[in-house]
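Trainee: fold the stuff below for me.
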Amino acid sequence: MEALRKFWQRYFTYNWKFGVFLILLFGIPRFILILQANMSGKYNFAFIVFFLMWFAPLVFLTKQGRKAMLLKRPNQYIRLLYSFVVGGAACIVIFAFFSLLFGHSLSNAFAYIGRLGAIPADLSASDKWIYFLIAATPSMFFSPIGEEFLYRGVVHGSFVGRFGELRASYLDGLAFALTHLAHFGIIYNLGSWHFLPLPALLWVLSMFAVSQVFFRCKLMCDSIWGAVFSHAGFNFVMMYLIFYWL
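Mentor: You can find the predicted model right below:
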C-alpha cells in the first residue's frame, strides 16, 4: 500500500523523516503566529494555519493512506459522545491541577489564556453566554480538526512503521505538547516576554497526557473522529471554565 500521493513520492518516503518534516512545516509558523497573536490579540492568521491542517490528509495522502490513519466513520457513533465527555473530563482535571498549584495567577495556564481573550468584566449573563459561544465555537472546530488530522493522523501514521502504534503516539504527542508552549509557558505580560520554567514544564506534560487521551479515543472509535471529538470536548470545557470559573 502506498500512503503518499505520487507528487510527494518524488521527495519523501512515508516514514518518520516525513513526519518530522510535517511537524516543522506546520509547527514553526503556527508557533510564531500564536506568539504574535498573544501579543496583538489578533488570532486571524493563527486560525488559518489550523484550517490548512484540515487538508493535510487530502494533500499528502492517498485514499489508502487516509484509510490507514482512520479517516472514516466511527465503529459506533455513541462513542463520539463518550470521547467528547472524556476530553472534557481531562480538561477539568488539568484545570483543577493548575488552579490548586497557582490559583488565578498568570502561572495558571487557564488564567493566562483567559486573560488573552480579554473578557469584559461587566457583561450581563445573556451577553456573557453569547461571548462564550462566539469563543467556544471556533475552538471546537479549527484546532481539534486541524491538529488531530495532522498529529494523530498523518504524522502518527508516518511514525508507525518504525516505532509501532504506541511509541508513535508518544512522538506525535510530544510534538503536539511542545508546540503548545506558544499558548502558555512563554507568556507576554506588561509589554515584555517571560518564560515560566515550572508552569511551562507542567503545561507540556499536561498536553502530552491529553494527547494520549485523544489517541485512545481514536482507538476506541476506530476513527480519527474520536480524537477530534475528544479534543473538541477539551476545548469546550476549557472555554467554559475560563468564562465561568476564573
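Trainee: alpha carbons only for contacts and neighbour counts from here, please
Mentor: OK.
Trainee: could you pull out the strands in this protein for me?
Mentor: 186-189, 192-195 (DSSP state E).
Trainee: show me how far the first one is from its chain's centre.
Mentor: In this case it means strand 186-189. Mean-position distance between strand 186-189 and its chain equals 20 Å (Cα atoms, centre = their mean, to the nearest Å).
Trainee: same question, stretch 102-118
Mentor: From the chain centre to the centre of stretch 102-118 is a distance of 18 Å (Cα atoms, centre = their mean).
Trainee: need the strands of the chain in a markdown table (columns: mean neighbour count and distance to Val155).
Mentor: Putting the strands of the chain into a markdown table (neighbours: other Cα atoms under 10 Å; distance: least, Cα to Cα, whole Å) gives the following:
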| stretch | mean neighbour count | distance to Val155 |
| --- | --- | --- |
| strand 186-189 | 18 | 25 |
| strand 192-195 | 11 | 28 |
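Trainee: now distance to Ile78 too, for the ones you listed, in a markdown table please.
Mentor: Shown next, in a markdown table, are the strands of the chain (distance: least, Cα to Cα, whole Å):
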| stretch | distance to Ile78 |
| --- | --- |
| strand 186-189 | 38 |
| strand 192-195 | 42 |
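Trainee: between these, which one is closest to Ala135.
Mentor: strand 186-189 (20.5 Å; Cα to Cα).
Trainee: for that closest one, packing partners?
Mentor: Under the contact criterion of 3 or more Cα pairs under 8 Å, 6 or more residues apart in numbering; DSSP states H and E, strand 186-189 touches helix 16-40, strand 192-195.
Trainee: could you redo the ones you listed as JSON lines and give each row distance to Leu71?
Mentor: Output for the helices and strands packed on strand 186-189, formatted as JSON lines (distance: least, Cα to Cα, whole Å):
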{"stretch": "helix 16-40", "distance to Leu71": "17"}
{"stretch": "strand 192-195", "distance to Leu71": "38"}
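Trainee: which stretch among those is buried most, on average?
Mentor: helix 16-40 (a mean of 17; mean count of other Cα atoms under 10 Å).
Trainee: what does it contact?
Mentor: The contact list for helix 16-40, computed with Cα atoms under 8 Å, 6 or more residues apart in numbering, reads 12, 43, 45-46, 49, 53, 116, 154-156, 158-159, 162, 175, 179-180, 182-183, 187-188.
Trainee: following up with a second sequence; could you model it the same way so I can compare the two?
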Amino acid sequence: MKNEYLNRIWRNRIEFNWILGIILILAVGIPRFIVVMNAYVTGNFYSVFFVFLALWFLPFLFLSYKGLRFIGFKKPDRKLWLILALLTGAGMSSVVYIMGEWLYGDSVRNWFVYISRSNGASGSIEDAQRLIFFLISAVMSMTFSPIGEELFYRGLIHGAFQVDFGHLKASYVDSLAFALTHLAHFGIIYNNQSWNFFFIPALLWVTLMFLVSRVFFFFKQKSGSVAGAILCHAGFNFAMMYFIFYYIL
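Mentor: Reported below is the predicted structural model:
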C-alpha cells in the first residue's frame, strides 16, 4: 500500500517509509550544509539557489500522482487559511527580528545581521537602489526556498515518516530536520576569515526555526495543502528581507 505513493520506477527498489526519510534528510542536508557554508566564505550564493531549485523536483522524482496528493500537493481545501498563512509568516519573522535586535543588536550574533551578508549589499547602499535590491531579494526569497523546502520537508520528508508514525510525530521530525539544517545559515559563523560557533545564539536560532516549522505545518493542515506551508514560509522570508534592507543595511 505505502509503495503506491512511489513512482513506478522505484516501487520494486525502495520502500516509502521512515528509512527513506532518514536517507533523504542526510542526502540533501549534508551537501546543502556544505554549499551554504562555502557560500559565506566565497560570497557567491548562486549555488544555494540551485540547491533550493533541486528540492522543487525531488517529490516529483520519487512520488506518483497519488503520493503527491498524499503529501499535500493539491488545491487547498480552505483558501482563507492561505491569506492567514502569509500574514502569520510575516508576523513570526517580525518576532524573530525583534528578538535578535533585543539580544544582540548589530553584532554577528544577531541572526538577521549575519544572514544579511547573503544579499551582497552593504550598509552603504543608496536609498535610490534600496527598493530595487529589496524587491529582487524578496521575490527570490519568497519563491526558491519556500517552495523547495516546503515540498521537501513538509511534503516528501513528512510523508515518509507519516506512513509509519502519523502526522504529529512526522511533523516533529520534519521540523527538527529543517531547524538543524539552518545552522548552516546561522550558528556556525564565518567572520573575519575564521569560523566560530556561538552556542547560545545558535541554540536560540535552531529553537526559533523549529517553532517556525511547527507553524508552517499548522497552516499546511488548516489549508489542506502544502500551499499553506509555502505561503507562510514566503511571508516569513518577505518580512525578513524587509527588515534586512530597511533596518539592518
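Trainee: taking the contacts of helix 16-40 of the first structure one by one, which sit in helices?
Mentor: Filtering the contacts of helix 16-40 of the first structure for membership in helices, criterion DSSP state H, returns 45-46, 49, 53, 116, 156, 158-159, 162, 175, 179.
Trainee: re earlier: just the buried members of the contacts of helix 16-40 of the first structure?
Mentor: Those of these that meet the buried threshold are 46, 49, 53, 116, 154-156, 158-159, 175, 179-180, 182-183, 187-188, by 16 or more other Cα atoms under 10 Å.
Trainee: any idea what Asp127 of the second structure aligns with in the first structure?
Mentor: When the first structure is aligned by TM-score structural alignment, Asp127 of the second structure is paired with Ala125.
Trainee: from Tyr131 of the first structure, how far out is that match?
Mentor: 10 Å (Cα to Cα, to the nearest Å).
Trainee: same deal with Phe176 of the first structure?
Mentor: Here the criterion is Cα to Cα. By it, Phe176 of the first structure lies 28 Å from Tyr131 of the first structure.
Trainee: out of the two, which sits in the more crowded spot?
Mentor: Phe176 (23 against 15; other Cα atoms under 10 Å).
Trainee: aligned to Ala68 of the second structure, what sits in the first structure?
Mentor: Heads up, residue 68 of the second structure is Leu, not Ala. Using TM-score structural alignment, Leu68 of the second structure sits opposite Arg66 in the first structure.
Trainee: aligned to His180 of the first structure, what sits in the second structure?
Mentor: Using TM-score structural alignment, the equivalent of His180 of the first structure in the second structure is His182.
Trainee: again, but for Phe84 of the first structure
Mentor: In the second structure, Phe84 of the first structure lands on Leu86 (TM-score structural alignment).
Trainee: which non-adjacent residue is nearest Gln76 of the first structure?
Mentor: Of all residues not flanking Gln76 of the first structure in the chain, Cys221 sits nearest, at 6.6 Å (Cα to Cα, 6 or more residues apart in numbering).
Trainee: okay, now that neighbour: neighbour count?
Mentor: 23.
Trainee: could you double-check that it sits in contact with Leu80?
Mentor: Yes - between Cys221 of the first structure and Leu80 there is a contact under Cα atoms under 8 Å: 6.9 Å.
Trainee: closest to Tyr240 of the first structure out of the strands of the first structure?
Mentor: strand 186-189 (21.8 Å).
Trainee: what does that closest one contact?
Mentor: 38-39, 112, 193-196, 200.
Trainee: that strand vs the second structure, average offset?
Mentor: Compared with the second structure after the fit, strand 186-189 of the first structure shows a mean deviation of 0.5 Å (mean Cα distance after the TM-score superposition for the first structure).
Trainee: again with stretch 86-99 of the first structure
Mentor: Relative to the second structure, stretch 86-99 of the first structure is 1.0 Å off (mean Cα distance after the TM-score superposition for the first structure).
Trainee: got the buried residues for that stretch?
Mentor: Within stretch 86-99 of the first structure, the residues that count as buried by 16+ other Cα under 10 Å are 86-92, 94-95, 98-99.
Trainee: closest to Glu147 of the first structure out of those?
Mentor: Gly87 (14.5 Å).
Trainee: what residues does the closest one make contact with?
Mentor: Here Gly87 of the first structure is in contact with 210, 213-214, 229-234 (criterion: Cα under 8 Å, 6+ apart).
Trainee: let's see which of the residues you listed end up in helices.
Mentor: Secondary structure assignment by DSSP H places 210, 213-214, 229-234 of the contacts of Gly87 of the first structure in helices.
Trainee: Leu168 of the second structure -> the first structure?
Mentor: For Leu168 of the second structure, the residue aligned by TM-score structural alignment is Leu166.
Trainee: repeat for Asn7 of the second structure
Mentor: Looks like Asn7 of the second structure aligns to Arg5 there (TM-score structural alignment).
Trainee: these two touch, right, its match and Leu58?
Mentor: No - between Arg5 of the first structure and Leu58 there is no contact, the gap being 9.1 Å when judged by Cα under 8 Å.
Trainee: quick check: the residue nearest in space to the middle of the second structure vs Leu131 of the second structure, distance?
Mentor: For the second structure, Glu149 is the residue whose C-alpha lies nearest the centre (Cα atoms, centre = their mean; 4.8 Å). From Glu149 of the second structure over to Leu131 of the second structure the distance is 26 Å, taken as Cα to Cα.
Trainee: and what of Thr88 of the second structure?
Mentor: Look at Thr88 of the second structure and Leu131 of the second structure: by Cα to Cα, they are 23 Å apart.
Trainee: and what of Val215 of the second structure?
Mentor: 29 Å.
Trainee: the second structure: which residue goes with Lys17 of the first structure?
Mentor: Per TM-score structural alignment, Lys17 of the first structure is aligned with Ile19.
Trainee: what of Gly226 of the first structure?
Mentor: Under the alignment (TM-score structural alignment), Gly226 of the first structure maps onto Gly228 of the second structure.
Trainee: number of residues surrounding its match?
Mentor: 31.
Trainee: quick one: it and Phe219 touch, right?
Mentor: Yes - between Gly228 of the second structure and Phe219 a contact is recorded at 4.9 Å, counting by Cα under 8 Å.
Trainee: need the residues touching each of the two.
Mentor: 81-82, 85.
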